[in-house]
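Student: Test case, fold it:
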Amino acid sequence: MVAIYPFTALRPAPEESAYVPSVPYDVVSAEEAAACIADNPKSFLRVIRSDAELPDTPCYDEAVYELARAVFIEMQEKGLFEKDAEESYSVYQVEDEGEIFTGLVACVGVSEYQNRVVRRHELTRYDKEEDRTRHIDAVNANTGQVFLLYRDPGGIQKYIEDAVAGEPIAETTTVSGSIHRIYPIREPAMIREITTLFANVPSLYIADGHHRAKSAVNVAERRKERGDLTEEATRFMGVLFAHDSVLIHGYSRLMKDLNGMTAEEFLAQLTTVFTVREIFSPDLHASTIPPMAGDSDRYCMHLYLAGRFYELSHPIDPATDAIGRLDVSLLQEKVLSPLLGIHDPRGDARLDFMGGAAPIADLIARVDSGEYAAAILMQPIDVNDICAIADEDGIMPPKSTWFEPKLLSGLVVHLLD
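Tutor: Presented below is the predicted three-dimensional model:
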């Protein structure tokens, strides 16, 4: 069963909460972060992407982490952050295009990750894992949260939603228009009740933040070896959402070339694998195209090639396992590897990805510009399938899911001392 913990949070000062929070470290390049910092010198990107202010310093140089620590201390000394006087949970609420998402900010023990109570479905890359390990250790804090899902046995989500009262302690609006609000839960009776409610939850599932979670485990292990492990360092910060309260989008694949084939030759090769049907007049404001057949026992994806859309479908063998039933698995097995020669989707420079709710018109523009030769729109994966794969210790193909809401960094910080 799941054990969660309140903690003494570090938060932006009320008058600074509109300026300090930033996008997570891994969604912007150093150059993009530098531009954001130039526009807003109070941005938390100065801490989580300190390399943006060291353009001539090699990646992962010790100076990057030393600067992150120095800037973090400076921001606290200048009053951009304030530390709570007592332990609390927090409600993290996101309002985006009429949707309201409500999660709980809490700490989870690294032991829960190690004993697989916290379940994952992606592999971590060593370089990214090592980077965040050194960063967490240097700044002595979880500066970003792990996006976690739970299956609500009944009553938890409503209890958290009902805990929203009064004015938020922090609020900020992103450039895309989403509003992020934080409401602290400080009453001891409510803290005890929430802790008890989650004790009835068997597992948590990482939706986003696999590297942040694994890096927090690494920090705890290294500090234990050094003899300076604190209780707070045995925990990492997460935001917990009921699994059926979030949105999942597909991750489109964009191919830079067709491996020497013409569009006609590539399409002819696809007809040997798929049932191919042309799609006319799709909704270009939508982010995906609904399957024409609507059958749950068929793979389905949509190809944009030479100005036209095609639906590619293929029957699913009932004996196929949960990972093999994913559209992205068939795409890799039947198209990317054998036809296009893209054997490593994590590292092949000929393959790019576009996730989230971006309109189909954006994808068309990138192909029509000549930057890419073709694109394939993927259907979103059902959250229950994701949980089932994680329960079986399965590893999904890279870039399989795009979860919303997208959370900001710097609204709540968990200190490790």
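Student: CA only for contacts and neighbour counts going forward, please
Tutor: OK.
Student: Let me know the helix or strand that Ala34 is in.
Tutor: Using DSSP states H and E, the secondary-structure element containing Ala34 is helix 30-39.
Student: name the helices or strands packed onto that helix?
Tutor: Using 3 or more Cα pairs under 8 Å, 6 or more residues apart in numbering; DSSP states H and E, the elements in contact with helix 30-39 are helix 45-48.
Student: Show residues contacting the next helix-or-strand element following the helix it packs on.
Tutor: Using DSSP H and E, the helix or strand that follows helix 45-48 in sequence is helix 62-77. Contacts of helix 62-77 from elsewhere in the structure, counted by Cα atoms under 8 Å, 6 or more residues apart in numbering, are 46-51, 54, 57, 81-82, 134-135, 138-139.
Student: Now which of the residues you listed would you call buried?
Tutor: Buried subset of the contacts of helix 62-77 (neighbour count, 16 or more other Cα atoms under 10 Å): 46-51, 54, 81, 134-135, 138-139.
Student: tell me the two of these that are most distant?
Tutor: Distances among these were taken as Cα to Cα; the most separated pair is Leu54 and Phe81, at 23.7 Å.
Student: Now do the buried residues in the helix holding Ala34.
Tutor: For helix 30-39, the neighbour count (16+ other Cα under 10 Å) marks 30, 33-34, 36-37 as buried.
Student: now Asp51: how far from Val27?
Tutor: As judged by Cα to Cα, to the nearest Å, Asp51 and Val27 stand 14 Å apart.
Student: same question, Ile279
Tutor: Separation of Ile279 from Val27 (Cα to Cα) stands at 32 Å.
Student: quick one: which of these two has more around it?
Tutor: Per other Cα atoms under 10 Å, whichever of Ile279 and Val27 has more neighbours is Ile279, with 15 against 9.
Student: now that one: how far from Arg366?
Tutor: Going from Ile279 to Arg366 by Cα to Cα gives 19 Å.
Student: what does Pro14 give?
Tutor: The separation that Pro14 has from Arg366, given Cα to Cα, amounts to 41 Å.
Student: repeat for Pro21
Tutor: Note on Pro21: its distance to Arg366, by Cα to Cα, is 30 Å.
Student: between these two, which one's more packed in?
Tutor: Set side by side, Pro21 and Arg366 give different neighbour counts by other Cα under 10 Å, the larger being at Pro21 (26 against 15).
Student: Test my guess that that one contacts Val413.
Tutor: No - counting by Cα atoms under 8 Å, Pro21 stays clear of Val413, with 10.6 Å between them.
Student: this one as well, want them side by side:
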Amino acid sequence: MIQFRPFKGIRPAKAKAASVATKNIDYYDSAEIDYELKNNPDSFFKVIEPALLGDDEASLVKVRENLETFIKEKILLKDPSSYYIYEQEDAKHGKTLGIIGVVSLDDYKNGLIKRHENTLKERQEKFTRYLKTINLQPDPVLLTFPENSNIEMIISMITVKTPCLEFSGSDQHTHRLWQVKDRLLMQQLKFAIEKLPALYIADGHHRMESAVQYTQHRRAQEPDYFGGEMFNYTLAVIIPGNFLKIYDYNRLVKDLNGLSEEAFLEKLKTVFSVIEKKSPYYPSSKHHLSMYLNGNFYALYVNHSYRGVPKALGELDTYLWEEHIMKPILGIQDSRESDKVEFVKGTGDINGIMKMKELVDKGEYKVAFGFYPIALKDLKLVADEDKTMPPKSTYIYPKFLSALTMLDLDD
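Tutor: The predicted model follows:
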């Protein structure tokens, strides 16, 4: 059974929320971080500033001192053990709702929390060093599950009340947070989540893996641990699948592996029906790809005998592209390592395709491929089969602010 626990969340005071919470640190370059540190004394970056300069014991001590100062000055508050309901709203996506709590890393290791993506060792180790230096989790892993009316009903019972936080963030979205400390509601949330057969990582595979490494580090330091310590858990926001938005992730390629355009098109026809289009083309459904080559758009329809083969992975157009175009025709064996492939976040419409067209027309790339967004049911199928998607197969919304709710790993 899944373990889903409340925690003593550290969060911004109501009047300080907009200045404390930041976009994830990965979205900032060094100049932007310096600007934030100099111009926003309440920024979460002020707490973790020592960790940005070093990862030794002295840095950890200073981070904890900064954290205590922010709590003492009531810039940050530490709640009693609670769950939280989180809502994010913007003009494009409307409202997204989720539940914040902590999940067991043993559940992840035992397959109750399922992954669909491989991680990069260097990035994973970077996140682990960061956790060791701050002993604090300011960013949740995004987990999801298929639509569940019971859980949504419980959420709706909570969100009719006034949120404890409501503000416009640096991402230009409206953020709302409800603290759930009523014992009955907490039990209902816990029971409803723990009844689920599994949870699925939608976003945050590197954070999850680094949390596992951190837990192993702490368990080695404290061999008499009993399992209830917070370092055995990780911060998670759990979102019903109907609130999750999955965008396409597209590909640009620099050359045709020495092939003429005519020879390249002929090779495609062994697996795809290739139809030249008179206007820009965005894929209309799964197993339909868009291609732009030498001023022309093409629709690539996966032939039926190749669809769904092999089980689970064959449902993914990014997998079929790698196995039937990238590797055998373009001669690229590893898209992560090759400098010939560029991954481009899609927009869920023709705009993303047109941005790639501009880059091909400028001569920076030879050919562009656009994909229809992967469905949650296919992501779930891949995870259930214990497989992993090709890199950059999905771009997941929503994205979360750092320090909106934080888990103290020393609790």
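Student: The helix or strand where Lys190 of the second structure lies vs the first structure, average offset?
Tutor: In this structure, Lys190 of the second structure sits in helix 183-194 according to DSSP H and E. Superposing on the first structure and averaging over aligned pairs (mean Cα distance after the TM-score superposition for the first structure), helix 183-194 of the second structure comes out at 1.3 Å.
Student: Can you spell out the matching residue range in the first structure for that helix?
Tutor: Aligned by TM-score structural alignment, helix 183-194 of the second structure corresponds to residues 188-199 of the first structure.
Student: what comes up buried for that stretch?
Tutor: Neighbour-count burial for stretch 188-199 of the first structure flags 190-191, 194-195, 197-198 (criterion: 16+ other Cα under 10 Å).
Student: same question, stretch 21-30 of the first structure
Tutor: Judged by neighbour count (16+ other Cα under 10 Å), stretch 21-30 of the first structure contains these buried residues: 21-25, 30.
Student: Over to stretch 302-317 of the first structure?
Tutor: For stretch 302-317 of the first structure, a neighbour-count test (16+ other Cα under 10 Å) marks 302-305, 309-314, 316 as buried.
Student: Closest one to Tyr113 of the first structure out of those residues, please.
Tutor: Nearest to Tyr113 of the first structure among those: Ile316, at 33.1 Å, using Cα to Cα.
Student: Hmm, the closest one is touching Ile323, no?
Tutor: No - if you go by Cα under 8 Å, Ile316 of the first structure and Ile323 don't touch, sitting 11.8 Å apart.
Student: residue contacts, the counterpart of Val110 of the first structure in the second structure?
Tutor: The equivalent of Val110 of the first structure in the second structure is Leu105 (alignment by TM-score structural alignment). The contact partners of Leu105 of the second structure, taken as Cα under 8 Å, 6+ apart, are 211-212, 215, 232-234.
Student: If we use 7 Å, what do you get?
Tutor: For Leu105 of the second structure, the contacting residues are 212, 232-234, taking Cα atoms under 7 Å, 6 or more residues apart in numbering as the criterion.
Student: Likewise for Leu305 of the first structure?
Tutor: Under the criterion of Cα under 7 Å, 6+ apart, the contact partners of Leu305 of the first structure comprise 263, 374-375.
Student: Tell me the buried residues within those.
Tutor: Applying 16+ other Cα under 10 Å to the contacts of Leu305 of the first structure, the neighbour count classes 374-375 as buried.
Student: Arrange the contacts of Leu305 of the first structure in CSV, one row each, with distance to Ile185 of the first structure as further columns.
Tutor: As requested, the contacts of Leu305 of the first structure are arranged in CSV below (distance: Cα to Cα, whole Å):
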residue, distance to Ile185 of the first structure
Ala263, 58
Ala374, 49
Ala375, 46
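Student: where do the helices sit along the stretch 251-400 of the second structure?
Tutor: With DSSP state H, counting those that start in this stretch, the ranges of helices along the stretch 251-400 of the second structure come out as 261-268, 317-321, 350-361, 376-384.
Student: Residues contacting the longest one, please?
Tutor: It refers to helix 350-361 of the second structure. Counting contacts by Cα under 7 Å, 6+ apart, the residues touching helix 350-361 of the second structure from outside are 282, 292, 346, 365-368, 370.
Student: Gly155 of the first structure pairs with which position in the second structure?
Tutor: Taking TM-score structural alignment for the superposition, Gly155 of the first structure sits opposite Asn150 in the second structure.
Student: Once you drop chain neighbours, what's closest to its match?
Tutor: Excluding the flanking residues, the one nearest Asn150 of the second structure by Cα to Cα, 6 or more residues apart in numbering is Ala192, at 7.4 Å.
Student: Spatially nearest residue to Lys74 of the second structure (excluding sequence neighbours)?
Tutor: Distances taken as Cα to Cα, 6+ apart place Ala13 nearest to Lys74 of the second structure, at 6.6 Å, with adjacent residues excluded.
Student: mind listing what Ile156 of the first structure touches?
Tutor: Contacts of Ile156 of the first structure (Cα under 7 Å, 6+ apart): Leu197.
Student: if we go to 10 Å?
Tutor: Ile156 of the first structure sits next to 150, 162, 193-194, 197-198, 200-201, 241-242 when contact means Cα atoms under 10 Å, 6 or more residues apart in numbering.
Student: any chance of those residues in a markdown table, plus distance to Ile182 of the first structure?
Tutor: A markdown table is the format used below for the contacts of Ile156 of the first structure (distance: Cα to Cα, whole Å):
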| residue | distance to Ile182 of the first structure |
| --- | --- |
| Tyr150 | 20 |
| Asp162 | 14 |
| Glu193 | 19 |
| Ile194 | 17 |
| Leu197 | 21 |
| Phe198 | 20 |
| Asn200 | 25 |
| Val201 | 24 |
| Phe241 | 14 |
| Ala242 | 17 |
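Student: of all those, which comes closest to Pro168 of the first structure?
Tutor: Taking Cα to Cα as the measure, Pro168 of the first structure sits nearest to Asp162 out of the contacts of Ile156 of the first structure, at 13.7 Å.
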